[in-house]
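[1] heads up, no residue letters with this:
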């Protein structure tokens, strides 16, 4: 067993196509190097009025909203999600996140190792 405290990890920038996504940070809570053979757990923060641009990849992922609210678009469906919501994003579906609120968004994202 391994226990990792979120506060012991530093925020890292989120990158897409070699560029930092302004106002969005990530902390890798659990990863392969921690002995987790199948999945990684990541903690994201999105500042107010920021977005993670549309993207897709060949793996699924699960999101759990810890605090705040946002719009998640997957394919041609957009849903407003808020604290305590769980979201499943299918593989190979273009998706994006928008924090249109005035509050910090915090969420967990679970992905398989790639």
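    Alright, I've got the coordinates. Just so it is clear, the structure is predicted and the values come from calculations on it, not from any experiment. Numbering: from 1, shown residues only.
[2] okay, CA-based contacts and neighbour counts for the rest of this
    OK.
[3] Enumerate the positions of the strand ranked longest in the chain that are buried.
    The longest strand of the chain (DSSP state E) is strand 19-30. Of the residues in strand 19-30, those with enough neighbours to count as buried (16 or more other CA atoms under 10 Å) are 21, 23-30.
[4] what does stretch 46-56 give?
    46-48, 50-52, 56.
[5] residues touching residue 104, list them.
    45-48, 67-68 (CA atoms under 8 Å, 6 or more residues apart in numbering).
[6] try this one side by side with the last:
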């Protein structure tokens, strides 16, 4: 395919399928099916929504477009807000915890030979101030 044009409102939204996720939704905007070597995804998290600690082989860049959240990466916790972004390398454990308002962010990932996600039995909220 030479190009693809659409609107986010036309893309199916599904629940994030990582064990322990709550109030978190994903839309796959650009994928291999469009001929891309990367994927662009939009996430929406309800107030107090969570994507729990996990790892995967692919790299990702998360760009916050609405709201505020805490991102646990490795053994650190960062507060991110609209306009902030973070790069997370392959196999680095991470989680996203929404605050009081709806959270929206885009996530760009590369395709690897293994796209599986490994949930971790680890609660990063114990590190929160």
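    Cool, the structure landed. Bear in mind that the values here come from a model prediction, so they are computed numbers and not experimental data.
[7] helices or strands up against the longest strand along structure 2?
    When structure 2 is scanned for its longest strand (criterion: DSSP E), the result is strand 38-56. Strand 38-56 of structure 2 is packed against strand 22-30, strand 94-98, strand 103-110, strand 117-119, with contacts defined by 3 or more CA pairs under 8 Å, 6 or more residues apart in numbering; DSSP states H and E.
[8] Can you check which part of structure 1 whichever helix or strand comes after it sits on?
    Sequence-wise, the next helix or strand downstream of strand 38-56 of structure 2 (DSSP states H and E) is strand 60-66. The counterpart of strand 60-66 of structure 2 in structure 1, using TM-score structural alignment, spans residues 61-67.
[9] And residue 47 of structure 1, how close does it get to residue 88 of structure 1?
    Separation of residue 47 of structure 1 from residue 88 of structure 1 (CA to CA, to the nearest Å): 22 Å.
[10] same thing with residue 112 of structure 1?
    13 Å.
[11] Pull the number of nearby residues for residue 5 of structure 1.
    7 (other CA atoms under 10 Å).
[12] Show me what it lines up with in structure 2.
    Using TM-score structural alignment, the partner of residue 5 of structure 1 in structure 2 is residue 7.
[13] Does residue 66 of structure 2 touch residue 100 like I think?
    No. Checked against CA atoms under 8 Å, the pair residue 66 of structure 2 and residue 100 is beyond contact range at 11.8 Å.
[14] Counting neighbours, go ahead and name the busier of the two.
    residue 66 (16 against 12).
[15] give the contact list for that one.
    81-82, 102-105.
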